[in-house]
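Q: compute the structure for the input listed below.
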Amino acid sequence: MVGPPGTGKSLLASRMLALLPPLTEEEALEVASVYSVKGETLNAEKFMHRHLRSPHHTSSAIALIGGGSNPVPGEISLAHNGILFLDELPEFGRKALDVLREPLETGDVHISRASGSATYPANFQLIAAMNPSPTGDIDDNRLSPQQQLNYLNRLSGPLLDRIDIQVEVPRLPDYDLPIAKPSADDSMHRVRQEVADTRHIQLMRQGKPNAALSAGELAAICKVSEGDLRFLKAAAKQLNLSMRVFHRTLKVARTIADLHREEAVSRAHISEALGYRALDNLIKQLSSC
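A: Next up is the predicted model:
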């Protein structure tokens, strides 16, 4: 999520946890095992609940990935089967961020030390938030486009390729006081049910979520027409997307189609998925200045 301070990015991230399905018994035991190895206490009342880990941006690479003389799990393993929320993403060290690349692909992390090696699970949902400029707002005219671009370039291309959805969170046009609505819980329940139904569709169709599809499965699962596939290829070439982003964009389009209960992926779904590349578009905009 990219947007100026105070637009609700952290609030949105915290609400994402409520949209995830409850842990299965097997998943809960995996999480409890990681906490046990780390030596952290796990609240028995939240045994079947997913966890949100939010390490500070001063955290080191070892704090994130794990390590030490006797390798212990880090934040990414403590977020296993849950959410890892990284606020102020560019403020994390470049080395700390780049260690996320392997677990984002494989779902586990390998740690080797002189005293031994260990492999810990790290299948987490990454949510990140950032300001578009080190001053907070890209439109405050306090920095040049090149200075803003230098800030964004703290994020490596390979890491950005692994972030499927990049959305802009704009500043609200009016300064209205929020009013609690009685139907807020009902609305959240409906969204949660829609997410659960969509997940059920994916599990019934292919036995796993769309995010876990391999490149070889995309053609059969997505069912894109020749014309729409040509449209996606032309857009990918114009936007200079990597093959990884090309495949991930198709997975996002498949999920959008599932949300609309449509069997095939259409051009409208592909266009919407391509629109979820806000940070890529911002970098291109600043590079052309």
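Q: from here on, just use CA atoms for contacts and neighbour counts.
A: Will do.
Q: buried sites along stretch 257-270?
A: Burial within stretch 257-270, assessed by neighbour count using 16 or more other Cα atoms under 10 Å, is assigned to A257, D258, A264, V265, S266, R267, H269, I270.
Q: could you also give me the structure for this second sequence? I'd like to compare it with the first:
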Amino acid sequence: MLAKALSSALLGIDAVIVDVEVDIAQGLPQFATVGLPDGAVKESKDRVKSALKNSGYDFPPRKITVNLAPADLKKEGASFDLPISIGILAAIGVVKGERLKEYLLLGELSLDGSVKPVRGCLPVAVAARDAGLRGIVVPLENAPEGAVVEGIEVIGVSELAEVVEFLNGDRAIEPFRVNVEEFFARSAEVGDDFSEVKGQEHAKRALEVAAAGSHNIIMIGPPGSGKTMLSRRIPTILPRMSFEEAIETTKVYSVMGLLDRENALVAQRPFRSPHHTISDAGLIGGGNTPRPGEVSMANHGVLFLDELPEFKKHVLEVLRQPLEDGRVSISRALMSLTYPSRFMLVAAMNPCPCGFLGDANHSCSCTPVMIHRYRSRISGPLLDRIDLHIEVPAVKYRDLADRADSESSAAIAARVETCRNLQLERFKGTKVHCNAQMPPRMIKKFCEPDAAGHRLLEMVTDRLGLSARSYTRILKVARTIADLEASENIREQHLAEAIQYRSLDRKTS
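A: Prediction:
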């Protein structure tokens, strides 16, 4: 007796369709699972046996062989419990085979036959839709995230008996529905707002430029000057996520098992702020069983690194590839995975170990050697990949005492949205979506300054000894400043402002 059910395995943030083949033959009672299963999959035989018996079905006392194909793909987790149990019931004739070809099954079984939630339902729904299947049968808790994908039925179940009755046509279960617009409307509700920030107009302008072009930025200032407060408000001025961006980001959270029924779609740009004790695997992903890191969880959002020099140097250096390529590649003996990591890096640091270098109200106790050692924790190649370096001085009393509200996040976000739409129109038909992503050929095409700008750039490049990467960063930022003014050409004043945002280059020259 042979039967086949459909399931899925995760490969990075994508899913691969897996055929669950069950063969029941004469012989001594035995249960063997083949097809490169991990420990959790091998243990499924005990969960399946108890779940079937406690749900009122007979477990055949014969030789049972379960094959998970393709056999060269490692199978992980308990999500194969449900398809294996349904495969066994189909092999003994309890479940009819017609609907098994149309629906993909996913779920962990409790010993009493209830179906428990699993990770990665969203990428599984996408894979099933792309494969032309009619729908997926998943745990009820996972149904909302699967229902985000249009063009496929998502059947939420809570018990094994429900699945059997549904596949046999004895029970009608309505496909789960969600309102995607509701998720986006909920994400538009603003919590923190730039109107609450007193003073720091120069820093706010720099953050607006950074948000408008998705540029990386670092803020240097004494403790209490508002660096963290400013950073946490950046998501409120970023443009709304597109549906494609939301799906890609939600896939990361889905495979991590971090979604719930109320937040089945990550429709608000994520803000991740890892502690400086984080490991390199925690930051970019990895481990024995590779999982996404903080850079992937910040995909299409903000990665905030507070107290940047306090991070281990080798941890900071692994940021180079995701900053440059927008993705992370993790290679292991059995597999090579790629996770998305197109994020906006926002970093903050003190000007010196004590934090009060250049502060008029506090004296600095650091020696030049201490200051140099502190700043050298951030390598030149990493600084080159940060577009804007700005100083955030301590806030003066008159700014703190000012009762007038500053400009709101909504007003800034409107200008940023207009600027991003201009860039989307410019880069239509390409994989580039904003100025920060421009490759050299596009920089040459869209970032040509006028004659006065060329003279200014030549003087500044020679005087500061800028690297080629710093030079191109200045051009990209100048392009964004020109876009904010709806200027087709990059003028001298745009370049002058962009050059102002390279304060660390000036200090290290």
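Q: for L29 of the first structure, state which of the buried residues of stretch 257-270 of the first structure is nearest.
A: In terms of Cα to Cα, no member of those lies closer to L29 of the first structure than D258, at 30.2 Å.
Q: how about the closest one, what's its partner in the second structure?
A: Taking TM-score structural alignment, D258 of the first structure has D483 as its aligned residue in the second structure.
Q: how about the nearest residue to that match, chain neighbours excluded?
A: C419 (5.8 Å; Cα to Cα, 6 or more residues apart in numbering).
Q: D280 of the second structure pairs with which position in the first structure?
A: Checking TM-score structural alignment: D280 of the second structure goes with A61.
Q: pick out the most distant pair among the buried residues of stretch 257-270 of the first structure.
A: Spanning the widest gap among these are D258 and R267, at 14.1 Å by Cα to Cα.
Q: before we move on, back to that, ok, now which ones touch the match of D280 of the second structure?
A: The contact partners of A61 of the first structure, by Cα atoms under 8 Å, 6 or more residues apart in numbering, come to G93, K95, A96, L97, V99.
Q: highest neighbour count among these?
A: Neighbour tally across the contacts of A61 of the first structure (other Cα atoms under 10 Å): the maximum, 21 neighbours, falls on L97.
Q: what lines up against that one once you look at the second structure?
A: Match for L97 of the first structure (TM-score structural alignment): L316.
Q: and what of V34 of the first structure?
A: Counting by TM-score structural alignment, the partner of V34 of the first structure is V252.
Q: correct me if wrong: that match contacts P292.
A: Yes. The pair V252 of the second structure / P292 is scored as a contact, 7.0 Å apart, by Cα atoms under 8 Å.
Q: shared neighbours, the two?
A: Common neighbours of V252 of the second structure and P292 (criterion: Cα under 8 Å, 6+ apart): none identified.
Q: which parts of the stretch 101-250 of the first structure are helices?
A: Using DSSP state H, counting those that start in this stretch, the helices assigned to the stretch 101-250 of the first structure run over residues 101-106, 145-152, 157-161, 184-206, 218-222, 226-239, 243-259.
Q: and among these, the most buried is which?
A: Neighbour counts (mean count of other Cα atoms under 10 Å) averaged over each of these peak at helix 243-259, with a mean of 21.
Q: report the distance from it to the chain centre.
A: Centre-to-centre, helix 243-259 of the first structure and its host chain are 14 Å apart (Cα atoms, centre = their mean, to the nearest Å).
Q: what's the mean distance for the following helix or strand past that helix versus the second structure?
A: Once the chain leaves helix 243-259 of the first structure, the next helix or strand it forms, by DSSP states H and E, is helix 267-275. For helix 267-275 of the first structure, the mean deviation from the second structure after alignment is 0.9 Å (mean Cα distance after the TM-score superposition for the first structure).
Q: list the buried ones in the very next helix or strand once past helix 267-275 of the first structure?
A: Later in the chain than helix 267-275 of the first structure, the nearest helix or strand by DSSP H and E is helix 278-287. Neighbour-count burial for helix 278-287 of the first structure, counted by 16+ other Cα under 10 Å, picks out A278, L279, D280, L282, I283, L286.
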